[in-house]
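Participant: no sequence on this one, just coordinates:
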């Protein structure tokens, strides 16, 4: 009887670990805040570390800084998820110096217990373990 109780308690104790592995949107918000801050600072090295799940995150970081960096963005975002583990995130804001509108859409996936941003098209290959962002069929 004692062995049965020990087995039941052990099997019930694993739930917390599984929950920790699930995507957390508050953590995604932190990831996006870091992304915007690194772009505002034109910090290629920091951005490459944030994108370290990419096979060539440094090239992707360089392309992102060239395209979007140093604009002193004040950014908000909204997100949708049409299939599990993949979010389409619309970033909208203004560059404070010019008041110019800033809009981009990013694809963010939850892979291997961390956030992965899809590389810019044509810059680097998609990570080998990244979720497919095209609906099947």
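Facilitator: Arrived safely. Because the structure is a prediction, the values reported are computed rather than measured.

Participant: going forward, measure contacts between C-alpha atoms and count neighbours the same way
Facilitator: Fine.

Participant: ok, which stretches of the chain are strands?
Facilitator: Assigned by DSSP state E, the strands in the chain fall at 73-83, 86-95, 100-111, 114-117.

Participant: Please identify the most buried of those.
Facilitator: Ranked by mean neighbour count, the strands of the chain are led by strand 114-117 with a mean of 21 (mean count of other C-alpha atoms under 10 Å).

Participant: Now distance to residue 35 too, for the strands of the chain, in a markdown table please.
Facilitator: Below are those laid out as a markdown table (distance: least, C-alpha to C-alpha, whole Å):
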| stretch | distance to residue 35 |
| --- | --- |
| strand 73-83 | 11 |
| strand 86-95 | 11 |
| strand 100-111 | 11 |
| strand 114-117 | 10 |
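
Participant: Take this one as well and set it beside the first:
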């Protein structure tokens, strides 16, 4: 009789240990999945930031900004230029302010995720002297 009680207690202990490891495995799978999603999001944000900085540099240096945008793959949609990527969309809006001695060109580079979250809003200014 004592041997039967010991084997039952051993089985109960084994079941408790197995349940504990199953619970730990389930928690770890969720943690690793969340970490993977966070890594993918950080990678997408990094690519979007690099893309926006590259475009901002090109817009600042280019004499013909619209030709530079077309060369980069942008398409004009209304008053903005847009470029679709896999995980995000880039858009550029241009504004011109005339001054007495020249003009201030203002371009706004915006990065929006597929979830419609604005990831980055980067202004680009360039002053061009005009003829007095």
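Facilitator: Yep, it's here. Keep in mind it's a predicted model, so treat the numbers as computed, not measured.

Participant: where does the TM-score land?
Facilitator: The TM-score (TM-score structural alignment, normalised by the length of the second structure) is 0.37; 80 aligned residues with a C-alpha RMSD of 4.8 Å.

Participant: ok so, going back, just so I know, which of the strands of the first structure lies nearest residue 28 of the first structure?
Facilitator: strand 114-117 (7.0 Å; C-alpha to C-alpha).

Participant: what's next to the helix or strand hosting residue 97 of the second structure, contact-wise?
Facilitator: Assigned by DSSP states H and E, residue 97 of the second structure belongs to strand 88-98. Strand 88-98 of the second structure is contacted from outside by 44, 48, 52, 79-84, 103-114, using C-alpha atoms under 8 Å, 6 or more residues apart in numbering.

Participant: Which ones among those map onto strands?
Facilitator: 80-84, 103-113.

Participant: Just the buried ones from these, in PyMOL syntax?
Facilitator: Selecting only the buried members of those in PyMOL, with burial defined as 16 or more other C-alpha atoms under 10 Å, works like this:
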select buried, resi 81+82+83+105+106+107+108+109+110+111+112+113
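
Participant: what two of the ones in strands among the contacts of strand 88-98 of the second structure have the greatest distance between them?
Facilitator: Across these (C-alpha to C-alpha), the longest gap, 32.5 Å, separates 103 and 113.

Participant: how about the strands of the first structure, which one is nearest residue 31 of the first structure?
Facilitator: strand 114-117 (7.4 Å).

Participant: Helices of the first structure, start to end?
Facilitator: For the first structure, applying DSSP state H gives helices covering 2-12, 15-20, 25-40, 44-50, 57-68.

Participant: Turn those into a markdown table, columns for mean neighbour count and distance to residue 111 of the first structure.
Facilitator: Supplementary listing: the helices of the first structure in a markdown table, determined by neighbours: other C-alpha atoms under 10 Å; distance: least, C-alpha to C-alpha, whole Å:
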| stretch | mean neighbour count | distance to residue 111 of the first structure |
| --- | --- | --- |
| helix 2-12 | 10 | 25 |
| helix 15-20 | 9 | 13 |
| helix 25-40 | 16 | 12 |
| helix 44-50 | 19 | 14 |
| helix 57-68 | 19 | 15 |
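
Participant: out of the ones you listed, nearest to residue 110 of the first structure?
Facilitator: Of all these, helix 25-40 comes closest under C-alpha to C-alpha, at 9.2 Å.

Participant: helices and strands around that closest one, which ones?
Facilitator: helix 44-50, helix 57-68, strand 73-83 (3 or more C-alpha pairs under 8 Å, 6 or more residues apart in numbering; DSSP states H and E).

Participant: Many thanks, we can stop here.
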